[in-house]
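> Based on what follows, work out the 3D shape:
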Amino acid sequence: MTRIEQRPVDPPVVVRRAPGVGTLVAATAAVASVVLAVALWFGGGTDREQILGLPDGGAFTAWALPVARALSYVGAVLTVGWTVAAAFLLPGLDRLVGPAGYQLMRRASWTAALWLAATVVALPLTASSLLGNPVDQVTAVTVLSLAMSVSQGQGLVIAAAMIAVVLAATRWAITRTGAAVTALLAVAATLPVVLTGHSAGSGNHAIAVSSVGVHTAAVVLWVGGLAALLTLPGTRDLPRAARRYSTMALWCFVLMGLSGIANTVIRLYRPDELWSTRYGVLVLVKSVVLVALGAFGAAHRRRTLPRLAAGGAGAFRRLAAVEILVLAGIVAVGVAMSRAPSPVTVDPAEPDVYTELLGFPLPAAPTVARLLGQPVPDAYFLLIAVIGGGLYLAGVRRLRRAGRVWPPARTLCFLAGMLVLAAVTCLGFARYAAVTHAHHIAQHLALLVVVPLLVGGGAPGALAGATLRSGPTPDLHGALEWWETLRRSGPARALGHPVTAVAAFVACLYLPYFAPVLSWLMQRHVGHLGMLTAFLLAGGAVTTVLRHRPRRVGGIVLALDTAALLLFALLVRRSDRLRSGEWFDLVRTDWAPVPSVDHRYAAWTAAVAAVVLVAAGLAQLGRPAAAPTDGGPGGASGTDERG
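Sure, this is the predicted structure:
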């Protein structure tokens, strides 16, 4: 094994603190502390009597819990920023991270430790806040009960476990792939706490939970990436890293804006609440600051990045330092808003039980107009559909500009898959999928069978291999190199294995309905998202086998999955009582059919899905192994088998 001490050392990269880093850290801490205190006071985040239904845990808890969360944010931001920079922004040494990336990974171990400590400290403080007991009266049994049975406690425990893995990885990972996995896990570790907070317990679960998750990920990537640039050891790699970061920051700005708007819409029911309530004023302040940050980004692109490329780092560092101070303020406002009461528009003494369970009131009897209308947008699936379709069209456009042909049928097939995905998860159909077996199984099979077959027919992998660009230099990976790394990775190979494909398909088909898990998943929007994502991945595994394995293997997988689907239809048809009925009994409506009729409709849906699977699967197995797309060398032909 290669010893770390024997790694080659690049002479220009010495352990030297960037100029003014100590001053910047002190100024950032001061700005964040002042803004947090003012925002907490103004928004009522420390006055527990203003929050209806919440007991008072005491002044210490009211102030200490936001401080713990702020420290957790600091650790998360720096850990994410340094690991992302080491993996994606800085050059490496063949498969290994470069000297600068190595130093950033080791720095990230210290911030991950801070992050973990703050998360652990937040457990008793959260118990104190929820139970209304001073923190010195919170016992270990109380904390354990919180961690086992309350969603906020479960989120903190899951986050702590993930952070512990990140901490270990920052000490051990020395490859680019290891750094990339660490960075992705660090971003994911920021989500459990926010996904089990206020948004998870409010109405409009789909848009609330998903938008908060998107917002948090965008914030930590934006702030962390900028902090990493300002703390790079040396300046030689700064110009290239800054150019790469600029693209990432633009995406983060857009995602922050869209997710912020979505969160505001579900929390403020009238426009005048933006200026007539304290929570609304904080939203306005955050929005103005976000616009200012957009101006900073434009200034970077037009002025400081060209100067940085020419060798002048001073202008970039000065503007970035001001930007990091502003970002620290906006993060502090966000922490305060998580503790502040949003305007109450309903009587908390008479809540709508169905809205608490579903995120929306019980729908009326289904009609075509209601199935296609009454949208209940989910930011998670909506972003997948919109970004996926946009990137696909951008790839087709790039291919055409290069004089190469991409079959229009593939484009239509892929876009149809994205449209079906958005329709069954974000339109009125998603409302009915939550209240009847027939609609739920129809949504289930659309994600398990229809969407993967349509997306696979568009050959997105072949398009990616033909259009993604390599890095500017061999030591700096581009999108193409990362795509090839992902395609050849162990998880990707395992997902495309025939045994995995059949096992995943059967598990996703049977477990939600014949095992006591559906009710638990449906009462937690994160669990619901995970279940629907599992359907997509299982269907994608089957499609991959049909497209890229030998015909005999694909035929066996198709036969097994079709048999499993037909048997599922038969069992649902003859079952008087499915284990999933526990959930549908909770949300039963006056117009809902009796279980036997509901099951009959669901069984017919499964039979139709089996026919679709057989027809599309045979079409996949009967297609040519590699069909030319432009009739000449250098075209997209030959890339289809990589799709």
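> alpha carbons only for contacts and neighbour counts from here, please
Fine.
> Just the strands from the stretch 1-150 of the chain, written as ranges.
Remark: strands assigned in the stretch 1-150 of the chain by DSSP state E, counting those that start in this stretch are 92-93, 96-97.
> Spit out the contact partners of Thr367.
Applying Cα atoms under 8 Å, 6 or more residues apart in numbering to Thr367 gives no contacts.
> What distance do you get for it to Asn204?
Using Cα to Cα, to the nearest Å, Thr367 is found at 22 Å from Asn204.
> again with Ala173
To Asn204, Ala173 is 40 Å away according to Cα to Cα.
> repeat for Leu419
From Leu419 over to Asn204 (counting by Cα to Cα), the distance is 22 Å.
> who's more crowded, the two?
Ranked by neighbour count (other Cα atoms under 10 Å), Leu419 and Asn204 place Asn204 first, with 22 against 16.
> I have a second one here; can you model it like the first so I can compare?
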Amino acid sequence: MAETRRPARQNPPPARRGGTPAAAGAPGAGGAVLTALASLAAACAVLLVALSAGGGLTPSVLGDPGALARYGLPLARTVHDLAACLAVGGLVVAAVVLPHPSPAWTRVVRAAAVGAGLWTVSALAVLVLTAVDVIGAAPGADGFGAQFAQFSQEIDLGRALLVTTVLAAVVATVGAAATTPTGAAWGAVLSVVALLPLSLSGHASGSASHQTAVSSLGLHLVGVTVWVGGLAAVLIAGPLTGRRPAPGERAVDLTAVAGRYSTIALWCFAGVALSGVVNASVRLGGWSGLATAYGALVVAKVVALVLLGAVGAWHRRRTLPLLASSPRAFWRVAAGELVLMAAATGLGVALSRSPTPVPEDAPGVGTVDELLGETAPPPLTAARWFTETSPDLLWLLVGGLLLVGYLAGVRVLRRRGDRWSAGRTAWWVVGCLALLFVTSGGPAAYGRLSFSAHMLQHMLLTMAVPPLLVLGAPVTLAMRVLPARRDGSRGAREWLLEVVHSRYLALVGHPLVAAALFAGSLIVFYYSPLFELALRTHVGHELMMLHFLGTGYLFSSVLIGVDPGAHRPAHPLRLLLLLATMGFHAFFGVALMQGNQLLAADWFAQVAPGTDLLADQQKGGDIAWGIGEVPTLVLVLGVAVAWSRSDTRENRRRDRAADRDGGRDLAEYNAMLARLADHDRAPERAERPGEG
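A predicted model of the protein is given here:
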């Protein structure tokens, strides 16, 4: 019998552009399910062990809610956190890592939508079980429905959990409907916003260092979800990378995807480490806190973070350079890393359920300290206004990153031989330092203690800092430094261009709209409950500073900016717009000086007892009226200088054009004048026919 041979394969596996098999070694559907189950099992196992060790499973002496809350709440919270990671990280990866359109992009976005749906369900379970834990009664007990309604509507913790549930449902809807990177980006932004209410609950809510605890926990949550969920998204997209794209689709290069995620993971690691150290220092109250059960859990989490950092370093040094030739090692290490991340997530949930060495409501704290969320500074003097500090972690990071990133961009330009104005660099450095001073120095320390100090901080934030930053031309620098992508994904440069040319910026960047936002928001903010909300809540305070800094930057950009984006009218109209807006600003100051209606009277009466509130408010109006003169003068000079330079450039352009064409424009203009003169003399010659 003749020997038969297996026929050769007619269709070899599709190859990547580098020539290796498509998605070699990538986990299939079974491997992805196994990794997910292993991650969930590791998280739950570590959670239960840590809770038992940290005392989180000990029944409460008063109002014990039973085993349902003791076991069900942390388990629901673990599923909640892992689902949030998938939603946030998946949408971020779709927005800034993966090419579009591609099957990998679609799969990741749909997985993020599923994660957001699970996030919604688990958030609702967390809300109900937290109410059971707080009320101390089972859901079927008499009066539980009324108590649950009161908890979710009137208690800060309940409201925060309810808002998270609603926002998670919105994220699920946006993720399911997203078909473009812009839709994924909106979903990512909403998902990050949905995380913020969680920073107001748990241990951070009762901290004596409330602002620092809330900011560090918020940063921690964002870093963890992007880090863990981003890796899960890369594993989900893995089997679809490296294939030949169908018509109308983009090729997905696994090496590029892994490299981009590695950069994001490095930033997340730094943010998680920094925020974790800050938050642990608040919760432990000193080195002695490490000797407690809570301290042991903190040490365990630090060990997990160090291990994850070591695995990430291994990825960058060993597996990423060999990814094109032997990707199997990358997938194995990535899957193991995801399981370790899930275990660390369970450890984090256990920490949030374990009693801390420092009581959440520290005894002996005065009323003013409780309202401020930190120790009140000593009485204000001229020297203390410059030397006292109130560090704001969020603005320290923002200002520091803006400063370091700008200087790094200037360094890149100089290394490749390009020039950049030293004056622009100086303006930016001074602006960033001024921003740090206003948000974390004396103005921040005293800005919530009196109306006049608050108004001084506000005027500096909205009128002094923005012009300095605008003169630095950061968008122009970024466009010259940031690399462009060619594979259909959107990096920092692509998203910056998307924002600059967006319809939204075209609307708010219109001179009249920018002026209305800059001046009109004063009335809306100060003569509404928003003012007192910004004084009483940390989130409201941060949003207030972001709004006034943003409107000030937008208005300054319209007047003296050189970056693309804002619509800039002719220079005479800029001066008229500036004078009209500043006139309205001065009118606001005069209204405060002469008015008798106290703003946020309840707040200032509590934090500054014995102060003449009306006199202090009138002093604030004097500051609003007087301090605006100097920035206005600077802006007027800036517009005048820009006007002069514009005329100079136009004259030089005309001179160069005349040199090129021999003064043709001037000759044509003179010829036109001669023709007009001849036309005017024609009737005179007709009346005197005897003349030549």
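> hang on, the earlier thing: which of the strands of the stretch 1-150 of structure 1 sits most buried?
Mean neighbours per residue, mean count of other Cα atoms under 10 Å, is largest over these for strand 96-97, with a mean of 24.
> what residues does it touch?
Strand 96-97 of structure 1 has contacts (Cα under 8 Å, 6+ apart) with 86-87, 91, 174-176, 179.
> go with 7 Å
With contacts defined as Cα atoms under 7 Å, 6 or more residues apart in numbering, strand 96-97 of structure 1 is touched by 86-87, 174-176.
> now stretch 358-372 of structure 2
Outside stretch 358-372 of structure 2, the residues touching it (Cα under 7 Å, 6+ apart) are 203, 206-208, 283-285, 375-376, 606-607.
> okay, the residues you listed in TSV with distance to Trp643 of structure 2, neighbour count and secondary structure next?
Shown next, in TSV, are the contacts of stretch 358-372 of structure 2 (distance: Cα to Cα, whole Å; neighbours: other Cα atoms under 10 Å; DSSP: H, G, I helix; E, B strand; the rest coil):
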residue	distance to Trp643 of structure 2	neighbour count	secondary structure
His203	55	24	helix
Gly206	55	18	helix
Ser207	53	22	coil
Ala208	53	25	coil
Arg283	56	25	helix
Leu284	58	20	helix
Gly285	58	14	coil
Thr375	49	16	coil
Ala376	48	19	coil
Gln606	50	13	helix
Val607	48	19	helix
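> Relative to Arg600 of structure 1, how far out is the counterpart of Val590 of structure 2 in structure 1?
Counting by TM-score structural alignment, Val590 of structure 2 corresponds to Leu570 in structure 1. Per Cα to Cα, Leu570 of structure 1 is found 9 Å from Arg600 of structure 1.
> next one: Thr83 of structure 1
In terms of Cα to Cα, Thr83 of structure 1 sits 52 Å off from Arg600 of structure 1.
> quick one: which of these two has more around it?
Set side by side, Thr83 of structure 1 and Arg600 show more neighbours around Thr83, with 34 against 19, by other Cα under 10 Å.
> doesn't Ala179 make contact with the more buried one?
Yes - because the distance of 6.2 Å satisfies Cα atoms under 7 Å, Thr83 of structure 1 is recorded as touching Ala179.
> Surely Gly403 of structure 1 is in a strand?
No - Gly403 of structure 1 is assigned coil when assessed by DSSP: H, G, I helix; E, B strand; the rest coil, not a strand.
> In structure 2, what residue corresponds to it?
Aligned by TM-score structural alignment, Gly403 of structure 1 pairs with Gly417 of structure 2.
> what's the answer for Pro375 of structure 1, then?
Matched across to structure 2, Pro375 of structure 1 falls on Thr389, judged by TM-score structural alignment.
> Ok, Pro595 of structure 1 next?
Matched to structure 2 by TM-score structural alignment, Pro595 of structure 1 sits across from Leu613.
> swap in Arg278 of structure 1?
Aligned partner of Arg278 of structure 1 by TM-score structural alignment: Ala293.
> can you check Ala70 of structure 1 too?
Matched by TM-score structural alignment, Ala70 of structure 1 corresponds to Thr78 in structure 2.
> Was I right to think that match contacts Gly346?
Yes - shown here, Thr78 of structure 2 and Gly346 form a contact pair, counting by Cα under 7 Å, at 6.0 Å.
> what about the two, which has more around it?
Shown here are Thr78 of structure 2 and Gly346; by other Cα under 10 Å, Gly346 has more neighbours (32 against 26).
> Could you look up the SS state of the more buried one?
With three-state DSSP as the basis, Gly346 of structure 2 sits in helix.
> So what does it match up with in structure 1?
Residue correspondence to structure 1 (TM-score structural alignment): Gly346 of structure 2 is matched to Ala332.
> Quick check: nearest residue in space to its match, chain neighbours excluded?
Excluding the flanking residues, the one nearest Ala332 of structure 1 by Cα to Cα, 6 or more residues apart in numbering is Leu36, at 4.8 Å.
> so that neighbour touches Ala336, yeah?
Yes - using Cα under 7 Å, Leu36 of structure 1 is in contact with Ala336, at 6.1 Å.
> which of these two has more neighbours?
Of the pair Leu36 of structure 1 and Ala336, Ala336 is the one with more neighbours under other Cα under 10 Å, namely 29 against 25.
> elements contacting the host helix or strand of the more buried one?
Ala336 of structure 1 belongs to helix 314-339 when elements are defined using DSSP states H and E. Contact here means 3 or more Cα pairs under 7 Å, 6 or more residues apart in numbering; DSSP states H and E; on that basis helix 314-339 of structure 1 packs against helix 21-43, helix 205-230, helix 278-299.
> from those helices, which stretch is densest packed?
Among those, ranked by average contacts under mean count of other Cα under 10 Å, first place goes to helix 205-230 (a mean of 25).
> Please identify the helix or strand for the alignment partner in structure 1 of Gly405 of structure 2.
Structural alignment (TM-score structural alignment) places Gly405 of structure 2 against Leu391 in structure 1. Assigned by DSSP H and E, Leu391 of structure 1 belongs to helix 379-401.
> Determine how far that helix lies from the middle of the whole chain.
17 Å (Cα atoms, centre = their mean, to the nearest Å).
> Same question for stretch 371-388 of structure 1.
Worked out by Cα atoms, centre = their mean, stretch 371-388 of structure 1 lies 14 Å from the chain centre.
> Show me which residues of it are buried.
For stretch 371-388 of structure 1, the neighbour count (16 or more other Cα atoms under 10 Å) marks 371-372, 375-383, 385, 388 as buried.
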